[in-house]
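**Student:** Provided below are the primary sequence and the corresponding predicted coordinates.
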Amino acid sequence: MKIEKIILLSALLMLIACHTEHDDIIYAERTIIVYMSADNDLSEDALNDIEEMKGGFNSTDTHLIVFADLARELPYLLEIVPNSAKTIKIYPEINSANASQMQDVLEDIIDLYPAHSYGLVLWSHGTSWLPSDIPLRSFGKDHGNEMNIAELSKSLPTHFDFILFDACLMGAVEVAYELKDKTDFIVASSTEIIYAGFPYDKIIPELSKSKIDFKQVGEVYFDYYDNLDGAYR
């Protein structure tokens, strides 16, 4: 009888321990993931955009997590906090334009920063769906490697509230079709994006809202460039 009681008590303690561990998980309202495939000529621009994110982020219920693969550096994971950033993880050298390796990174972030919803910013070069003589319909560039759009779609491990492409030419209906089951909204340009990219200090507050006004996100982007002078306007 004593042995049976001990076994029963041990089983109950195990159940309680498991339940407590589950309850300790804190879910943010949203985790925004910025995936920067910048092991190329855009590395300096990526660093500038990270600085903009630090200046624009000021949310208490949103995680802003950046994966940055830059030239001449090992890839790393940053948690953006107001006016600063914390390095969370340093990866070994990887090909950030490889769909399988991108999936591993996204799964890492989702495990580390669980949330009720997710947003994704894909930051790099892009060719989208150019005329038929272009061999790739791609996102990302890492030492000559590019990621096929169909492979990109298959590698996304969860559904995203939005996918924002800070990459040229990704605002194509063919891209939207490939991603139709992966996201509710796509923010992208059908033409080139100037090297400065999106003004993150201005759009991160918009993307952190519980109900995002995507028309407003587009207007913020347009107004930023419309107010510039010369060739950058």
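**Tutor:** Okay, I see it. Residues are numbered from 1 along each chain as shown.
**Student:** CA atoms for contacts and neighbours, from now on please.
**Tutor:** Will do.
**Student:** For the protein, which segments count as strands?
**Tutor:** Secondary structure of the chain (DSSP state E): strands located at 28-38, 62-70, 76-81, 84-90, 115-123, 138-142, 145-148, 160-166, 183-187.
**Student:** got TSV for the ones you listed, with mean neighbour count and distance to Met53 too?
**Tutor:** Shown next, in TSV, are those (neighbours: other CA atoms under 10 Å; distance: least, CA to CA, whole Å):
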stretch	mean neighbour count	distance to Met53
strand 28-38	24	10
strand 62-70	24	9
strand 76-81	20	7
strand 84-90	14	9
strand 115-123	19	12
strand 138-142	25	20
strand 145-148	19	25
strand 160-166	22	14
strand 183-187	17	17
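**Student:** Would you mind giving those strands as TSV with distance to Ile212 added?
**Tutor:** Shown next, in TSV, are these (distance: least, CA to CA, whole Å):
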stretch	distance to Ile212
strand 28-38	11
strand 62-70	13
strand 76-81	20
strand 84-90	24
strand 115-123	11
strand 138-142	25
strand 145-148	28
strand 160-166	9
strand 183-187	10
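**Student:** Out of the ones you listed, which gets nearest to Asn227?
**Tutor:** strand 160-166 (19.4 Å; CA to CA).
**Student:** by contact count, what packs against that closest one?
**Tutor:** Applying 3 or more CA pairs under 8 Å, 6 or more residues apart in numbering; DSSP states H and E, one finds that strand 160-166 makes contact with strand 115-123, strand 183-187.
**Student:** packing partners for the helix ranked longest in the chain?
**Tutor:** The longest helix of the chain (DSSP state H) is helix 2-23. The contact analysis (3+ CA pairs under 8 Å, 6+ apart) places helix 2-23 against no helix or strand.
**Student:** List of residues touching it?
**Tutor:** Under the contact criterion CA atoms under 8 Å, 6 or more residues apart in numbering, helix 2-23 has no outside partners.
**Student:** same question, stretch 33-40
**Tutor:** Identification of contacts with stretch 33-40 by CA under 8 Å, 6+ apart yields 46, 64-72, 96-97, 106, 109, 118-124, 140-143.
**Student:** surely Trp129 meets Glu174?
**Tutor:** Yes. The criterion here is CA atoms under 8 Å, and Trp129 meets it with Glu174 at 6.8 Å.
**Student:** higher neighbour count, the two?
**Tutor:** Each of Trp129 and Glu174 has its neighbours counted (other CA atoms under 10 Å); Trp129 has more, 20 against 14.
**Student:** Could you pull up the residues touching that one?
**Tutor:** 136-138, 169-170, 172, 174-175.
**Student:** adding another structure so you can compare the two:
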Amino acid sequence: MDHLKCWIFSFILSSLIYSCKKADDPNMPTVSNTVTILYLEANNDLRQEARKAINDLEQGSSKSNNTTSLILAYVKDNDRYGYLLKISPDNNPLKISSDTLKAFDASDPSGAAQISNVLTYIRNSYQANYYNLILWSHGTAWAPAAQFSSQPKTRSFGEDRGNQIDILDLKDALPMHFNYIIFDACSMASVEVLFEFRNKANYIIASPTDVLSDGFPYQNILPHINSGSKEDVKKIASAYFNYYNVQTGLHRSATISVIDLSRLESLSKYISSLDQEDGRSLSTVGVQRMDFTHGFPVPLYDFGDFISKNYSYEHIASIEKLLEDALVYKNNTPEFLGNTLHSFSGLTLSALPKSDPYYPYYANLEWSKRTKIYLPEEKP
């Protein structure tokens, strides 16, 4: 399938071309309202899509009268430099007109330290009342990055010359709190991922499944992008769903959720309090799978379907209520890439047997430590 954002192979840009490049501007005014940051890890097969995302933001900005907020985009799509852009209005879809505010040395493959460096620079240079963050690249839920595993290469987040950013390192690299974080990357609405980021933002907007190569429709979501209110994050997610829901064929494939991260503690505490016998016969037989890409590194199951097939009625009702409280918005097309979605709760969950090679990493995730959800070993 050549339309998946997490595996798409695109045309390679011959070079970075921006119409206006200038050195750091010490007189850049302090922003008094909101700074929204689009962070694009695109030194991989998504270079062309990164360029389109910036152009879409420029076109959307040309229709906006916003004067109190700032949209910045950091893009790394080559082996030498990353560029911080100030998004400027422009209706030419073939030309990037945004000013380059700063060039960052990026001769080493991207990692968590680079993310921290860029975001710290933005925080110190463009002080605002609120910050929003869009993390744009490849994604594979909580799967450990390739350099942390002897398994075949995976894409935890990002991809730069074979190097990926581990999800735990990514969490620790974020130097400030955000109104919301959007994962414009595949399969990041995993409860394991979300729980790691619960203290980093108020909301996360993400897909429990793949994200098609078009990604988020930035022209459509721009009217709501500089806010962080519950209503606006719902509108962002709704605009994403509506964009794909009117497509035809396999392009009509979308799942999206908005999670109130402050509600996840209650969910984890309830599950961790259940009697051991509730978890002794955990099984994934018949549970809706949400990992549809061939060779996806870790299993992803629909959270609600897993709960409904493994716990007593009383516990199911309580967990569903806690899940409902945490989900601000969720929606899905009836099928995803030809796979019927019989169940969709808005989140995914992984459950591994202790013999799985990824289990030691999985057991170290905060969600796993709290809930201790794992599968019994199969009998020989």
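**Tutor:** Nice, thanks for sending it over. In this text, all values refer to a predicted model and were calculated from it rather than measured experimentally.
**Student:** Tell me how the two chains score on TM-score.
**Tutor:** Here the TM-score for the pair of chains, by TM-score structural alignment, normalised by the length of structure 1, is 0.83; 210 aligned residues with a CA RMSD of 2.3 Å.
**Student:** quick one: which of the strands of structure 1 is nearest Tyr225 of structure 1?
**Tutor:** Set against Tyr225 of structure 1 and scored by CA to CA, the strands of structure 1 come closest in strand 160-166, at 14.3 Å.
**Student:** Once aligned, what mean separation remains between that closest one and structure 2?
**Tutor:** Taken against structure 2, strand 160-166 of structure 1 registers an average deviation of 0.4 Å after superposition, with mean CA distance after the TM-score superposition for structure 1.
**Student:** and for that strand, what span of structure 2 is it aligned with?
**Tutor:** Here strand 160-166 of structure 1 aligns to structure 2 at residues 178-184, judged by TM-score structural alignment.
**Student:** same question, stretch 107-122 of structure 1
**Tutor:** Aligned by TM-score structural alignment, stretch 107-122 of structure 1 falls on residues 120-135 of structure 2.
**Student:** Quick check: Val191 of structure 2 vs Lys153 of structure 2, distance?
**Tutor:** Computed as CA to CA, to the nearest Å, the Val191 of structure 2 to Lys153 of structure 2 distance reads 22 Å.
**Student:** which of the two has more neighbours?
**Tutor:** A count of neighbours by other CA under 10 Å puts Val191 above the other of Val191 of structure 2 and Lys153, at 23 against 16.
**Student:** Would you quantify the distance from Pro157 of structure 1 to Ala99 of structure 1?
**Tutor:** Applying CA to CA, the value for Pro157 of structure 1 to Ala99 of structure 1 is 11 Å.
**Student:** do Tyr91 of structure 1 as well
**Tutor:** Relative to Ala99 of structure 1, Tyr91 of structure 1 is positioned 16 Å away (criterion: CA to CA).
**Student:** of the two, who's got more company?
**Tutor:** Ala99 (23 against 14).
**Student:** So what does Asp210 of structure 2 match up with in structure 1?
**Tutor:** When structure 1 is aligned by TM-score structural alignment, Asp210 of structure 2 is paired with Glu192.
**Student:** and that match, what does it touch?
**Tutor:** Glu192 of structure 1 is in contact with 167-169, counting by CA under 8 Å, 6+ apart.
**Student:** again with Arg233 of structure 1
**Tutor:** By CA under 8 Å, 6+ apart, the contact list for Arg233 of structure 1 reads 225-227.
**Student:** Now with 6 Å, please.
**Tutor:** Contacts for Arg233 of structure 1 (CA atoms under 6 Å, 6 or more residues apart in numbering) come out as 225-226.
**Student:** same question, Ala99 of structure 1
**Tutor:** Each residue near Ala99 of structure 1 by CA under 6 Å, 6+ apart is listed here: 152, 155.
**Student:** Try it again at 8 Å.
**Tutor:** Applying CA under 8 Å, 6+ apart, the residues near Ala99 of structure 1 are 147, 151-152, 155.
**Student:** a markdown table please, covering the residues you listed and showing distance to Leu8 of structure 1.
**Tutor:** Output for the contacts of Ala99 of structure 1, formatted as a markdown table (distance: CA to CA, whole Å):
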| residue | distance to Leu8 of structure 1 |
| --- | --- |
| Met147 | 54 |
| Glu151 | 50 |
| Leu152 | 49 |
| Ser155 | 44 |
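**Student:** For PyMOL, what selects the buried ones among those residues?
**Tutor:** Filtering these down to the buried ones (16 or more other CA atoms under 10 Å) takes a single PyMOL command:
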select buried, resi 147+152+155
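**Student:** Which position in structure 1 pairs with Glu58 of structure 2?
**Tutor:** Correspondence of Glu58 of structure 2 to structure 1, assessed by TM-score structural alignment: Lys54.
**Student:** The closest residue to that match other than its chain neighbours - how many residues pack around it?
**Tutor:** The shortest distance from Lys54 of structure 1 to any residue other than its chain neighbours is 4.4 Å, reached at Asn83 (CA to CA, 6 or more residues apart in numbering). Residues lying near Asn83 of structure 1 (other CA under 10 Å) number 13.
**Student:** is it true that Asn83 of structure 1 touches Phe57?
**Tutor:** Yes. Using CA under 8 Å, Asn83 of structure 1 is in contact with Phe57, at 7.5 Å.
**Student:** distance of the spatially most central residue of structure 2 from Asp232 of structure 2?
**Tutor:** By CA atoms, centre = their mean, structure 2 has its centre lying nearest to Phe183, at 1.9 Å. According to CA to CA, Phe183 of structure 2 stands 16 Å off from Asp232 of structure 2.
**Student:** Then Leu57 of structure 2?
**Tutor:** According to CA to CA, Leu57 of structure 2 and Asp232 of structure 2 sit 17 Å apart.
**Student:** Looking at the two, which is more packed in?
**Tutor:** Higher neighbour count among Leu57 of structure 2 and Asp232: Leu57, with 26 against 16, using other CA under 10 Å.
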